[in-house]
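[1] Below are the sequence and a predicted model for it; my questions follow.
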Amino acid sequence: MSSINSVFRRNSLSTWIRANLKVRRSSFCTDSVDGSTTSRVKIFDRDLKRKQRDRAAWLTRSDDSFVNSVAENLLDRLEDCKKSFPTALCLGGSLKAIRHLLRGRGGVEKLIMMDTSIDMVKLCKDAEKDMPDQNVEISFVVGDEEFLPVKESSLDLVISCLGLHWTNDLPGAMIQSRLALKPDGLFLAAILGGETLKELRIACTVAQMEREGGISPRLSPLAQVRDAGNLLTRAGFTLPGVDVDEYTVKYESALQLIEHLRAMGETNALVQRNNILNKETALATAAVYQSMFGAEDGTVPATFQVIFMTGWKEHSSQQKAKRRGSATVSFGDLQKQFGNENY
């Protein structure tokens, strides 16, 4: 295991390497990437999110078609790469699905699985006993995406599937991921986009206005597609790539949707949330949801917008844009040659 441990910082953070250690309770919202103090806004309650993921470890299903589809889609990108990634780090989110669906893609030889939840780490560790693929050396770490306990330039690949959208400082977490990568290392991430659960947002707003005369934050703010490319560039990644998929999942009722969100660890973790959910409001939300969006067969749809992000750590072998004025053919010449052709 010493070969995997070599990617971790050899200081006080070495205590994070044990799979059964306690999660640090200190707030990470006062430390920036370079160690200086920052006034970063705290949007999410990270301690609550850890507890929600503890609960999700007991509720998660191995046959979750939505989670498996997102993980499969994300890992497919490794097949488009001609190079291999011997040492990889998987951050939070759908850890179990990533491990199950990896199936030798990317040439991963050493895989570090990290989550803020001790129970989620234990779940992945127990599931490893039933894995037929024993050719990958696995390490389990309890850690936080906002403060990676990893050495700089020690990884070939960083994967995050449905986890990073819960960080208070998403650009900072992405910067740390870039720093942890070796030159020409790859960053792959899938996060939920702003159109996610749009049906539930509408139903919840209507029900709250009717029952309570106002609205309170029940669903988390999520990144917009237009911001994803800027996030990659801001984090210092080269050759950034962004694409979006929308998944529509059908449920028997809005209450079944809520249970699925609990099983994924995707329930409300806003700092400024209302801790008390009025029973009448909850029932009204389900009724409005069914009335506005229910299908003829009695099911209700839920939209999940997933933003896939790809970025590379800079390396001299990568393609670079030509300098301005270096073109040898003008647009006028191209128009003369192809202007009359029909496409």
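    Structure received.

[2] contacts, neighbours, all on C-alpha from now
    Will do.

[3] For residue 146, which non-adjacent residue is spatially closest?
    Excluding the flanking residues, the one nearest residue 146 by C-alpha to C-alpha, 6 or more residues apart in numbering is residue 173, at 5.1 Å.

[4] Which residue ranges of the stretch 151-300 of the chain form helices?
    Applying DSSP state H, counting those that start in this stretch to the stretch 151-300 of the chain gives helices spanning 170-180, 198-212, 225-234, 254-264, 279-293.

[5] quick one: which of those helices is nearest residue 340?
    When the helices of the stretch 151-300 of the chain are compared by C-alpha to C-alpha, helix 225-234 sits nearest residue 340, at 34.5 Å.

[6] And here is the other one:
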Amino acid sequence: MARLPAAANFLAPIIAETLIDRLAMVTRTFRRTLVIGAHDAALIGHLRASGTDLAVVEAGPRLAARADAMAVEADAIELPFQSFDLIVWPGGLDSVNDVPGALLRLRALLAPDGLLLGAFVGDGSLPRLRRAVMAEGVRPVARMHPQIDLAATGNLLQRVGFALPVVDVDALTVRYDDWFALARDLRATGLSSRLNPAPPPLTRDEAARIAVAFAAGADADGRIAETFRIVHFSGWAPHPDQPQPARRGSGTASLADALKPKE
């Protein structure tokens, strides 16, 4: 990502726009903000222009140096507790080693009534590519890191103590001429494999077999549609003034009555 022009990352502005839109619906100001990931200068610039005191962390050393950010993984951030009112994470939750640990650390970094807002490419993404890398003649080794689904994201937010968690998904379809164009996009967006140790490089024969298998799903015009499922999530650090769920069993309306057909 650091070696490629910023414009090569087509996902960054899409995710940034959705996060900015969601943030605009929050009727409060945030004095201290942490951004996880320095790959989107436009998002960082927008937040800085809002007047917030902004800090940035970035796992990639080259990207961190370019953005004057702290070079650290999200699950290893060492900053004082309750340092921020807002944490924005525009991609990457699914690629850290310790997902619950990262969320727990961010929960501790938020001041009471602070907001965590983020997005990542989640479960169900890249289905054609996942089938293609299992084509006959391709060594059966893990080449894509595990993906997180909606239910798991909501459960994780609740487990680590976030209040009022919200999780939803947008499906984005992108059409490609061939597998090699998709591979270039995955490198530019930081979605190529981060497994450690890295899987063995593809041979020319394996790459050709994957390309053929990927092209087998082409539309009538010869282009192949691939799906990116962008999971959006948010949660608040608990505060006594936040809305609270009703006590279990306190409802007065009958669901059975509501579902009865009207005569």
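    All right, it came through fine. Values in this document were obtained by computation on a predicted structure and should not be read as measured data.

[7] returning to that earlier point: who's in contact with the residue nearest to residue 146 of structure 1?
    Residues in contact with residue 173 of structure 1 (C-alpha atoms under 8 Å, 6 or more residues apart in numbering) are 145, 146, 147, 148, 164, 167.

[8] Count the neighbours of the first one for me.
    When you say that, I think you mean residue 145 of structure 1. As a burial measure, residue 145 of structure 1 scores 25 neighbours (other C-alpha atoms under 10 Å).

[9] Over to the fifth one?
    The tally of other residues near residue 164 of structure 1 (other C-alpha under 10 Å) stands at 22.

[10] Tell me which residue of structure 2 lines up with it.
    Under the alignment (TM-score structural alignment), residue 164 of structure 1 pairs with residue 93 of structure 2.

[11] picking up where we left off before, okay if I get the helices of the stretch 151-300 of structure 1 as JSON lines plus distance to residue 308 of structure 1?
    Converted to JSON lines, the helices of the stretch 151-300 of structure 1 look like this (distance: least, C-alpha to C-alpha, whole Å):
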{"stretch": "helix 170-180", "distance to residue 308 of structure 1": "14"}
{"stretch": "helix 198-212", "distance to residue 308 of structure 1": "19"}
{"stretch": "helix 225-234", "distance to residue 308 of structure 1": "9"}
{"stretch": "helix 254-264", "distance to residue 308 of structure 1": "18"}
{"stretch": "helix 279-293", "distance to residue 308 of structure 1": "27"}
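
[12] Pick the most buried one from these.
    When the helices of the stretch 151-300 of structure 1 are scored by mean count of other C-alpha atoms under 10 Å, the highest mean neighbour count falls to helix 170-180 (a mean of 22).

[13] Next, the mean deviation of it compared to structure 2.
    Aligned to structure 2 and superposed, helix 170-180 of structure 1 gives a mean residue distance of 0.5 Å (mean C-alpha distance after the TM-score superposition for structure 1).

[14] corresponding residue for residue 265 of structure 1 in structure 2?
    Counting by TM-score structural alignment, residue 265 of structure 1 lines up with residue 190 in structure 2.

[15] Return the distance of residue 168 of structure 2 relative to residue 245 of structure 2.
    20 Å (C-alpha to C-alpha, to the nearest Å).

[16] Looking at the two, which is more packed in?
    Comparing residue 168 of structure 2 with residue 245 by other C-alpha under 10 Å, the one with more neighbours is residue 168, at 15 against 7.

[17] residues near the closest residue to that one other than its chain neighbours, how many?
    With sequence-adjacent residues excluded and distances taken as C-alpha to C-alpha, 6+ apart, residue 168 of structure 2 is closest to residue 232, at 5.4 Å. Using other C-alpha under 10 Å, residue 232 of structure 2 has 25 other residues around it.

[18] Enumerate every residue touching residue 232 of structure 2.
    By C-alpha under 8 Å, 6+ apart, the contact list for residue 232 of structure 2 reads 117, 118, 119, 120, 167, 168, 169, 170.

[19] Give me the aligned partner of the fifth one over in structure 1.
    For residue 167 of structure 2, the aligned position in structure 1 is occupied by residue 242, per TM-score structural alignment.

[20] The first one too?
    The pairwise alignment with structure 1 assigns residue 117 of structure 2 to residue 188, based on TM-score structural alignment.

[21] Would you mind measuring from its match to residue 253 of structure 1?
    For residue 188 of structure 1, the distance to residue 253 of structure 1 equals 33 Å [C-alpha to C-alpha].

[22] Which one's more surrounded, the two?
    A direct count of neighbours by other C-alpha under 10 Å for residue 188 of structure 1 and residue 253 places residue 188 higher, at 20 against 17.
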